[in-house]
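Trainee: My questions concern the predicted model and sequence given below.
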Amino acid sequence: MTELRSILDEAARQGLISPEAGGRLLPFLAERGVTVIEARPAMAAQEEQAWSDTETPRFVRGFHDVLITIGVVVALGGLWGLAALYAVLPAIIVLSEILVRRQRLALPAVSLTIALFCWTFLLMSFFFKPITSAFNGAEATQFVAGFPIILGAYYVRYRVPLALALCIMSALAFVLTLLLRLMQWASGDPQFFANHPVLLAVVCLVCALGLFATALYFDLGDRMRRTTRSDIAFWLHLGAAPALLFSVRLLISFDGNLLDVAQTVSIKTPIIVISVGVLMLIGLVIDRRAFVTSGLLSLGFAIYGIFRQGSATVDTYIFTTLIVVGAIVLVIGTGWMPLRRIVLRALPDAISQRLPPAVLGATP
């Protein structure tokens, strides 16, 4: 039943059938004893290689989608400049009905989801002041509250994986701000987190770990990366790695000021480099290049800070940083599968068998 559902979901994702038709076909086929027969071992090995050796973003399907996306971006950009904020939402909905719900175009669905996120940000900014302080006041919670509602409704209607991922991330952000607000209210100190920066960092780290655990939940539920669960996990991993790195930077800073955290990076670069290395190892284990890629920018700033502390000139440590980061990317990228095989062999079978396989015959 699970494999049959996955096949129908994949057919709906590729636009072969509608999601409603897939939902009606599932009980119809199950009642008539239709089952999915396991493929031969050789074929299974080929499928495992196809799914574990690459991590192709499934929202990039062809230049047709790219052309439509360019039109969406240009049209919405022009409408945003000429019309009021409330006129943009109907345009997003109309385009979503045509391009997402009817034609099932993946890349335009991503662009429209991002446009909806930006529209929600501007809408919430209109009613509430932007967040400029370290969670002092109720406006941070009110500002974030609209995101999971709007993005969740969009996902229910159009089933865009990015919409659900953004809904989950914004819901966790809402929980974070609500928790911080309750702790501040219970303490009776308006400057509670300014006086207790370590506690603030710990709470942020717990929420970041929660986001990573949610991404793993979707990821491990689709070991062979065949359904939309993998797409949702892809976007969640992109947000989880920067959230974890930000929490680590906040934890090792002592001033408690969120806006000045970046200024302390150069002092704490060895810890940040180690943290990024750990995240890269985790990304290698779970076979998520997206998780590794999202941490490379922070790694570049960390290595930049290390060389800046030395006696190197400006040009020297800038270009040296580029060389070091580029070398790390090339080593990890070209040796991804051999490195995964080494790491997976060191893990217990109970863990490695739940992860995407590293096929022995795969090429980097």
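Mentor: That came through, no problem. Everything quoted here is computed from the prediction, not taken from an experiment. Numbering: from 1, shown residues only.

Trainee: Every contact and neighbour count from this point should use C-alpha atoms.
Mentor: Fine.

Trainee: Tell me where the stretch 151-300 of the chain has helices.
Mentor: When assigned using DSSP state H, counting those that start in this stretch, the helices of the stretch 151-300 of the chain occupy the ranges 161-187, 192-195, 197-220, 228-251, 269-285, 289-293, 296-309.

Trainee: adding another structure so you can compare the two:
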Amino acid sequence: MYSESDIDGAVAAGAISPDAAAALRRHVASAHAAPAVDEEHFRLLTGFNDIFVSIAIALLLAALGQIGFRVTHALGGGLVAAAAWMLALYFTARRRMALPSILLLLAFVGGVAGALIGGIETIFPHIDGRAGGFAAAGVGLISAAAAYLHWRRFMVPITVAAGAAALVAVAAGLLMAAVPDIKQGIWPLVLLCGIAVFALAMRWDMSDTRRETRRADVAFWLHLAAAPMIAHPVFHMLGVFNGEANGEIGAGVAAIVLVLYLLFAGIALAIDRRALLVSSLVYVLYALYALFRSAGAVELGAAFTAFVIGSALLTLSAFWQPMRSMIVGWLSQPLRLKLPPVHQPA
């Protein structure tokens, strides 16, 4: 399986002509009865060998982490980060394997963070409060720097999202340092950070509206990072999953959840990204289940919920293009030009 960025790279290398690449994209779009951008392509596997290599990498890194952890907590993370970088020099820089590259990026940034956390726990075993907040911010900042370093060397699309998540940790750490007793107040900050990451994702998306280059892949992972930062704080602040002892929520809250999900669906259709719908799915399932239970469908509440939501999502998928055409048609002309095309470009 080849991604849009692979085709773009082949054109840049002279392996195929731009006209051949355009013809290939038109053929795929016509075969799928939808514009290529609607498919939301991203490369995860280049073949089954990706899975084979990923399993081997996971076993090796887990072993190194455990061996180092037995010596000192910091050494475990350091060994994982160092090994992930060295392995990336081959599997990412030379072999360009998709899934192993993602795994090695996460292992490198996570290993750096783990080494820092282990070192802090060793030196300051009882750190908390304001000092703990500053320590968390420091870990996030250095992890973001590690992600930037990895991006400069390997340019794996998920790296930008990993760096953005690390910067969110910096903001959360600084908030905890400023207000050590804060608890629920962290959710508005996460929501604001999610909106900021979403804006960054849109900036990458708008730089490649036809989604033919690596920028579209970067935007995909940024949207995937931003979606839970937006959905989870919103529904958490509404009190979903924090109801009475029987776990039910009121009909009013359930209705608000359903309305918000429709709003998220409208945004997803406009920008042609599905991450928001996936991240908020568990909440709308729970809300609809609560409504069915309140209506008396106790035994079949779960079945009715799955039937309604499953049917709605399948309908949305089947009619994604005409519904998106309608949503985009309501927007102003300058805004429409910044979004992916509704129809396959000629």
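Mentor: Sure, I can see it. Since we're looking at a predicted model, the values are computed, not measured.

Trainee: now what about the TM-score between them?
Mentor: Scored against TM-score structural alignment, normalised by the length of the second structure, the superposed chains reach a TM-score of 0.77; 315 aligned residues with a C-alpha RMSD of 3.7 Å.

Trainee: So the aligned partner of residue 87 of the second structure in the first structure, which state does it fall into?
Mentor: Residue 87 of the second structure maps onto residue 95 in the first structure, with residues paired by TM-score structural alignment. Taking DSSP: H, G, I helix; E, B strand; the rest coil as the rule, one finds residue 95 of the first structure in the helix state.

Trainee: cool, and residue 113 of the second structure?
Mentor: In terms of secondary structure, residue 113 of the second structure is helix; the call rests on three-state DSSP.

Trainee: Would you agree it is in contact with residue 143?
Mentor: Yes. With contacts counted by C-alpha atoms under 8 Å, residue 113 of the second structure reaches residue 143, the gap being 5.8 Å.

Trainee: how much space between the residue positioned nearest the centre of the second structure and residue 240 of the second structure?
Mentor: Nearest to the mean C-alpha position of the second structure, by C-alpha atoms, centre = their mean, lies residue 224 at 2.0 Å. Counting by C-alpha to C-alpha, to the nearest Å, the separation of residue 224 of the second structure from residue 240 of the second structure is 22 Å.

Trainee: before we move on, what about residue 35 of the second structure?
Mentor: Separation of residue 35 of the second structure from residue 240 of the second structure (C-alpha to C-alpha): 37 Å.

Trainee: again, but for residue 282 of the second structure
Mentor: For residue 282 of the second structure, the distance to residue 240 of the second structure under the criterion C-alpha to C-alpha works out to 10 Å.

Trainee: Which one's more surrounded, the two?
Mentor: Comparing residue 282 of the second structure with residue 240 by neighbour count (other C-alpha atoms under 10 Å), the higher total belongs to residue 240, at 21 against 11.

Trainee: Run through the residues that contact that one.
Mentor: With contacts taken as C-alpha atoms under 8 Å, 6 or more residues apart in numbering, residue 240 of the second structure has the following neighbours: 249, 253, 283, 287.

Trainee: so who does the residue mapped onto the first one from the first structure touch?
Mentor: For residue 249 of the second structure, the equivalent position in the first structure is taken to be residue 266, counting by TM-score structural alignment. In this structure, residue 266 of the first structure makes contact with 302, 304, 305, 306, 308, 309, judged by C-alpha under 8 Å, 6+ apart.

Trainee: Chain neighbours aside, what residue packs nearest to the fifth one?
Mentor: Yep, that's residue 308 of the first structure we're talking about. The shortest distance from residue 308 of the first structure to any non-neighbouring residue, by C-alpha to C-alpha, 6 or more residues apart in numbering, is to residue 317 (6.4 Å).

Trainee: Pull the number of nearby residues for that neighbour.
Mentor: By other C-alpha under 10 Å, neighbour count at residue 317 of the first structure equals 20.

Trainee: Can you tell me how far it is from residue 135 of the first structure?
Mentor: 36 Å.

Trainee: Repeat that for residue 20 of the first structure.
Mentor: Distance, residue 20 of the first structure to residue 135 of the first structure, using C-alpha to C-alpha: 43 Å.

Trainee: now swap in residue 111 of the first structure and tell me
Mentor: From residue 111 of the first structure across to residue 135 of the first structure, the span is 30 Å (C-alpha to C-alpha).
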